[in-house]
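*Asks:* Following is a predicted model, sequence given first.
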Amino acid sequence: MNEVATVALSLRSGLKLSPLGFGTAPLGNLYAPLSEDSAAATVRAALDAGITYVDTAPFYGLGLAEDRLGRILPDDVTVSTKVGRLLEDCSPEEATPEMFVDVPSRKVVFDYSYDGVMRSFESSVSRLGRTPEILLIHDIDPGTHGQEVSDAHMNSLLRGGGYRALEELRTSGSIRAIGAGVNAWEICERLLGEGDFDCFLLAGRYTLLEQEAQATFLPLCAARDVGIIIGGPYNSGILATGPVSGARYDYEPAPPEILARVADIERVCKAHDVTLIAAALHFVLAHPVVRAVIPGAAAPEEVAANARLYATKVPPALWHDLRAEGLIRADVPLPGDDHAA
């Protein structure tokens, strides 16, 4: 296994993460089936690359990703999983796989209450064959449910005991850290006003293309020693493919204004002989509150490609040119700054 430096998730948790983590949605047969042998080989490739942090969720393949990790993952790897979705066995016509294929016949029941959190945690422990170190509240944001339903779930979390369950698990030492895994920084900022969290997994909302979270949320995390894990560093693909026909942004075809902005960013990257995807990966890791980034992989070759991107050297002049052209915010930390992670 390659040796990779680790960073602290937060002082209180005492957890150390590899800055390059491993996102496991593809292990749940995201969009396409993955054989058991291919899934195992992909996990082994991540371990061999020195990755010591893995993120998963019951939702990924309706338990399939957790089951697959449980068959191969060693105990010395830090694992985060999620609560909020309970999985119930059902007939095939009742199943709710959404974007996952060839998965168990199960349906998702959203439950952010005390009982829901505890049941979700126990089920994940059973599938993983171990206790995860980090528990994240999954997709409680209005973008997933709509404002009214999201508010009801927040009430269940905060008044119905879901947050109390997380605190009890952390206080007892069953887990080491609690947070949320969502697609919107605003709900994380609200949660920080309601409870004591160690970290947030923020998908797609702090990237080379988007930095609105820097206005208030990320400085608040810095002040409170709250670690950020970045999911979706490529905004669903466009920062990996560039502004090509059919490029996707937030899981939808990219609109013209996004295509144009990405084209400008890519132009600056090419001037410095850096690929867009490498710049996207290194940019997010520069922020001092970002502790890890978790690009997914569905094959050993994709793990190796992520490791090569992580090892890529990016000249500081690239970031300063992007800033000079107004393509990134003036107040975001840049790679190479003294405070970079």
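*Replies:* Cool, the structure landed.
*Asks:* From here on, just use CA atoms for contacts and neighbour counts.
*Replies:* Fine.
*Asks:* Can you tell me the number of residues neighbouring Asp102?
*Replies:* Neighbours of Asp102 under the rule other C-alpha atoms under 10 Å: 15.
*Asks:* And for Asp331?
*Replies:* 10.
*Asks:* Could you find the closest non-adjacent residue to it?
*Replies:* Nearest residue to Asp331, sequence neighbours excluded (C-alpha to C-alpha, 6 or more residues apart in numbering): Gln214, at 7.7 Å.
*Asks:* Let me know the distance separating that neighbour from Thr207.
*Replies:* For Gln214, the distance to Thr207 equals 11 Å [C-alpha to C-alpha, to the nearest Å].
*Asks:* same thing with Arg190?
*Replies:* From Arg190 to Thr207 the distance is 21 Å (C-alpha to C-alpha).
*Asks:* More neighbours: these two, which one.
*Replies:* Thr207 (24 against 11).
*Asks:* ok, now which ones touch that one?
*Replies:* 233-235, 280, 283-284 (C-alpha atoms under 8 Å, 6 or more residues apart in numbering).
*Asks:* Check whether Leu322 really touches Ile265, as I assumed.
*Replies:* Yes. Under the criterion of C-alpha atoms under 8 Å, Leu322 makes contact with Ile265 at 7.0 Å.
*Asks:* quick one: the nearest residue to Met99 once chain neighbours are set aside from Phe100, how far?
*Replies:* Of all residues not flanking Met99 in the chain, Tyr31 sits nearest, at 5.6 Å (C-alpha to C-alpha, 6+ apart). Distance of Tyr31 to Phe100, given as C-alpha to C-alpha: 5 Å.
*Asks:* same question, Ser123
*Replies:* Ser123 is 19 Å from Phe100, by C-alpha to C-alpha.
*Asks:* Leu20 now?
*Replies:* For Leu20 relative to Phe100 (C-alpha to C-alpha), the value is 24 Å.
*Asks:* take a look at this one as well, against the first:
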Amino acid sequence: MPFETRAAGRTGLQLSTLGLGSATLGGNVRPPISDADSRSMVTHAFELGIRYFDTAPFYGYGKAERIMGDSLRPHSGWALSSKVGRLLKPRVTPRGPEDQWVDPLPFEQVYDYSYDGVMRSFEDSLQRLGLDHIDLLLMHDVSTETLGEAGKAHHFPIAMDGGYKAMDQLRSSGAVKAIGIGVNEWQVLAEALDYGQWDAFLLAGRYTLLEQEPLHTLFPKCQKAGTTIVLGGPFNSGILAGRDTWNYARAPQAIMDRANAIARVCDAHGVELPAAALRFVIGNPIVSSVIPGPRTAAELDQIVGWWNQPIPASLWTDLRNEGLIDPESPLPA
């Protein structure tokens, strides 16, 4: 069945409130997903009524974009985001032990947030996708977490100058419908709002059932600017879906205790914790879409099942009364 859609910022671009992330298609899970299963999952998402899909050159060094493009090409009516800031070059150095991708394409990344780099990245993505357009273009990981303090100090001014000019030109020309930034840190998004007019930010993991700091920091600036949020990582990399991982590592005890306390309230209302996690974030009108990254079609079916699970209003008031969610959090209807 079709999902509700919401606008990306003040643009006419409509995103289904439940979308599909594609880092898993790039090979960040073990055991890895076969290309055939990855394509089947994207096709299944479209069959289920999902119309917003997100990808990036970084995911499997081009692998996720190729799979996404192959899967979407037979269909119409979808909205797609991909990212700029990394160019892919033929690999000449061995992959390091920290490389997260299983069986990626034989490329390595070069950070380039310049005007020319963004334009090249956009054209390269269209080639890898085999599609004639990208709807939402996101500047990827121009953050301290990814680049380090020195790297962020070097790349951020370039990104906010030449990189932004390139993205704004692509938007003005109609080559893309909307532009934004995709990161795991809300701070860089708040800073970027001082440099340009952004339509939508992809924020991973920082506004969830477990943490709501952006309510008081980023979101007021976004509302003033007319910028909406695509919410990645709604399960905080697993802890809100029954696993013990948070921020891509084993969760510390304090985080485990808080997640367990939320789960107990959910259990008392007969609601599964992941269902509450999904519905909580979309209850905020600033959120245009939520994009979990399932590993299989079966996991996608499970996510849709959680999405459609009835949730009594008393669950949210109990979570608020017990101090487990911010008292200023918008509550789902």
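*Replies:* The structure has been received and is ready for your questions. Predicted model only: the values in this text are computed from it and were never measured.
*Asks:* ok so, going back, look at Leu322 and Ile265 of the first structure and report which has more neighbours.
*Replies:* Remark: of Leu322 of the first structure and Ile265, Ile265 carries more neighbours, 25 against 20, as counted by other C-alpha under 10 Å.
*Asks:* what does the more buried one align to in the second structure?
*Replies:* Per TM-score structural alignment, the equivalent position to Ile265 of the first structure in the second structure is Ile262.
*Asks:* element containing its match?
*Replies:* Assigned by DSSP states H and E, Ile262 of the second structure belongs to helix 253-268.
*Asks:* what's the closest non-adjacent residue to Gly205 of the second structure?
*Replies:* Per C-alpha to C-alpha, 6+ apart, closest to Gly205 of the second structure is Gly233, 4.6 Å.
*Asks:* so that neighbour makes contact with Leu209?
*Replies:* No. In this structure, Gly233 of the second structure is not within contact of Leu209 by C-alpha under 8 Å, at 11.0 Å.
*Asks:* which of those two has more neighbours?
*Replies:* More crowded of Gly233 of the second structure and Leu209, by other C-alpha under 10 Å: Leu209, with 26 against 22.
*Asks:* ok, that one - contacts?
*Replies:* 234, 240, 276-277, 280-281, 325.
*Asks:* now with 10 Å?
*Replies:* Contact analysis of Leu209 of the second structure by C-alpha atoms under 10 Å, 6 or more residues apart in numbering lists 234-236, 240, 259, 262, 273-274, 276-281, 319, 324-326, 329.
*Asks:* swap in Gly193 of the first structure?
*Replies:* Ile187.
*Asks:* how close does it sit to Leu157 of the first structure?
*Replies:* 14 Å.
*Asks:* Same check on Glu212 of the first structure?
*Replies:* 26 Å.
*Asks:* The two: which is more packed in?
*Replies:* Neighbour count, other C-alpha under 10 Å: between Glu212 of the first structure and Leu157, Leu157 has more, with 24 against 16.
*Asks:* for the match of Ile265 of the first structure, what are its contacts?
*Replies:* 209-210, 240, 256, 273, 276-277, 315, 318-319, 322-325.
*Asks:* who's in contact with the residue most central in space within the first structure?
*Replies:* Note on the first structure: the residue nearest the mean C-alpha position is Gly231, at 3.1 Å, using C-alpha atoms, centre = their mean. Residues near Gly231 of the first structure by C-alpha under 10 Å, 6+ apart: 21-23, 55, 181-183, 201-207, 292-296.
*Asks:* now do 8 Å
*Replies:* Per C-alpha under 8 Å, 6+ apart, neighbours of Gly231 of the first structure: 23, 201-204, 293-295.
*Asks:* Need the nearest residue in space to it, chain neighbours excluded.
*Replies:* Ala203 (4.1 Å).
*Asks:* mind checking how far that neighbour is from Leu169 of the first structure?
*Replies:* 25 Å.
*Asks:* Between those two, which is the more surrounded one?
*Replies:* Ala203 (23 against 18).
*Asks:* can you map out the strands along the stretch 101-250 of the first structure?
*Replies:* 106-110, 134-138, 177-182, 199-203, 227-231, 248-249 (DSSP state E, counting those that start in this stretch).
*Asks:* among those strands, which is nearest Arg308 of the first structure?
*Replies:* strand 227-231 (18.2 Å; C-alpha to C-alpha).
*Asks:* List the residues that contact Pro285 of the second structure.
*Replies:* Pro330.
*Asks:* Which position in the first structure pairs with it?
*Replies:* So, by TM-score structural alignment, Pro285 of the second structure is matched to Pro288.
*Asks:* Please tell me how far its match sits from Lys270 of the first structure.
*Replies:* Distance from Pro288 of the first structure to Lys270 of the first structure, by C-alpha to C-alpha: 26 Å.
*Asks:* Also Leu281 of the first structure?
*Replies:* Leu281 of the first structure is 16 Å from Lys270 of the first structure, by C-alpha to C-alpha.
*Asks:* ditto for Ser150 of the first structure
*Replies:* Counting by C-alpha to C-alpha - Ser150 of the first structure and Lys270 of the first structure are separated by 42 Å.
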